[in-house]
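J.: Quick one: sequence and predicted model below, then my questions.
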Amino acid sequence: MQKNKKTLVFGASLNPSRYSNMAMHKLVTNGHEVVAFGLKEGEVEGVKIDTELKSYKDVDTITMYMNPTRQKPFYDYLIALHPKRIIFNPGTENPEFFKLLEGAEIEFETSCTLVLLGTNQY
């Protein structure tokens, strides 16, 4: 598997018991460049969590940690980043957004980032 897939953790949390937080640790440990967006500013594993939307460049993967209802206002923003793929972690699956991603020719999968990293399928 290719290393350093620049990843946007969308819905990042400072809480160590949250999966987005665990994913940030594991992504950094596995040598991926990580950027993050969340509701609270802070830092996890040396990665600053941004609370305002930025136009990140060269994003390979967006890993989603935000429930479908909360995703809606961000559809256009996320599509405009032109990621290669979006991973919908358990609880974030969103058929409405899936249709928009298909139209924008952006790959998506319903999976768990932690499992993908742990089994070298990321």
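T.: Received, thanks.

J.: hey, let's count contacts and neighbours off CA atoms from now on
T.: Will do.

J.: Pretty sure residue 37 sits in a helix.
T.: No - Residue 37: not assigned to a helix; according to DSSP: H, G, I helix; E, B strand; the rest coil it is strand.

J.: list the contacts for it?
T.: Listed by Cα atoms under 8 Å, 6 or more residues apart in numbering, the contact set of residue 37 reads 8-12, 49-53.

J.: among these, which ones are buried?
T.: 8-12, 49-50 (16 or more other Cα atoms under 10 Å).

J.: Use this one as the comparison:
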Amino acid sequence: MSDKLTLIVGATTNPSRFAYFAASRLAGAGIPFIPIGIKSGEIFGEKIIDLRSKPELKNIHTITLYIGPANQEEWIDYLVSLNPSRIIFNPGTENSIFFQKAKAKGIEVLEACTLVMLSAGQY
């Protein structure tokens, strides 16, 4: 099992969404994850935590984003405050303001695809 605890932001139970695929691939790779979003449910044995509650989470290594820039503003400061080692901005989630805030806190910022990284063994 990996020690790269991953927060999936925008988690969903909808099997046609990339956030769902990411949860499936992380689970299959033995990488621990916490799904967080605005819709309730459970994926791969993990309950989706309500993002609106801004829960206090510890030891997050990676945040992988599946919410677009238009829906990120109210969560940026919260997500940066979790002090992850890195944030993966999946295609369509890129946000220069978010990039700057994360980099200012020493967080690695990647414009990448979690699914491709997992497939290529680069996660």
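T.: Structure received. All values derive from a computational prediction rather than experimental measurement.

J.: For the first structure, just list every one of the helices.
T.: Assigned by DSSP state H, the helices in the first structure fall at 19-29, 68-71, 75-80, 95-103, 113-118.

J.: Inside strands: which ones of the buried ones among the contacts of residue 37 of the first structure?
T.: 8-12, 49-50 (DSSP state E).

J.: Between those, which sits nearest residue 106 of the first structure?
T.: The closest of these to residue 106 of the first structure turns out to be residue 8 (Cα to Cα; 14.8 Å).

J.: wait, the closest one sits on residue 32?
T.: No - Residue 8 of the first structure is not in contact with residue 32 according to Cα atoms under 8 Å; the separation is 10.3 Å.

J.: can you count the residues close to residue 13 of the first structure?
T.: By other Cα atoms under 10 Å, the residues close to residue 13 of the first structure number 25.

J.: OK, contacts around it?
T.: Counted by Cα under 8 Å, 6+ apart, residue 13 of the first structure has contacts 20-21, 38-40.

J.: In the second structure, which of those still touch?
T.: Compared against the second structure with both residues aligned by TM-score structural alignment, their matches' Cα atoms under 8 Å, the contacts of residue 13 of the first structure retain 20-21, 38, 40.

J.: most centrally placed residue in the first structure?
T.: The C-alpha lying nearest the average C-alpha coordinate of the first structure belongs to residue 63 (Cα atoms, centre = their mean; 2.2 Å).

J.: For that one, which residues are in contact?
T.: By Cα under 8 Å, 6+ apart, the residues touching residue 63 of the first structure are 7-10, 86-89, 113.

J.: Out of the residues you listed, which comes closest to residue 77 of the first structure?
T.: Of all those, residue 10 has the smallest distance to residue 77 of the first structure: 11.5 Å, by Cα to Cα.

J.: Buried ones in stretch 64-73 of the second structure, by neighbour count?
T.: Across stretch 64-73 of the second structure, burial judged by 16+ other Cα under 10 Å covers 64-69, 72.
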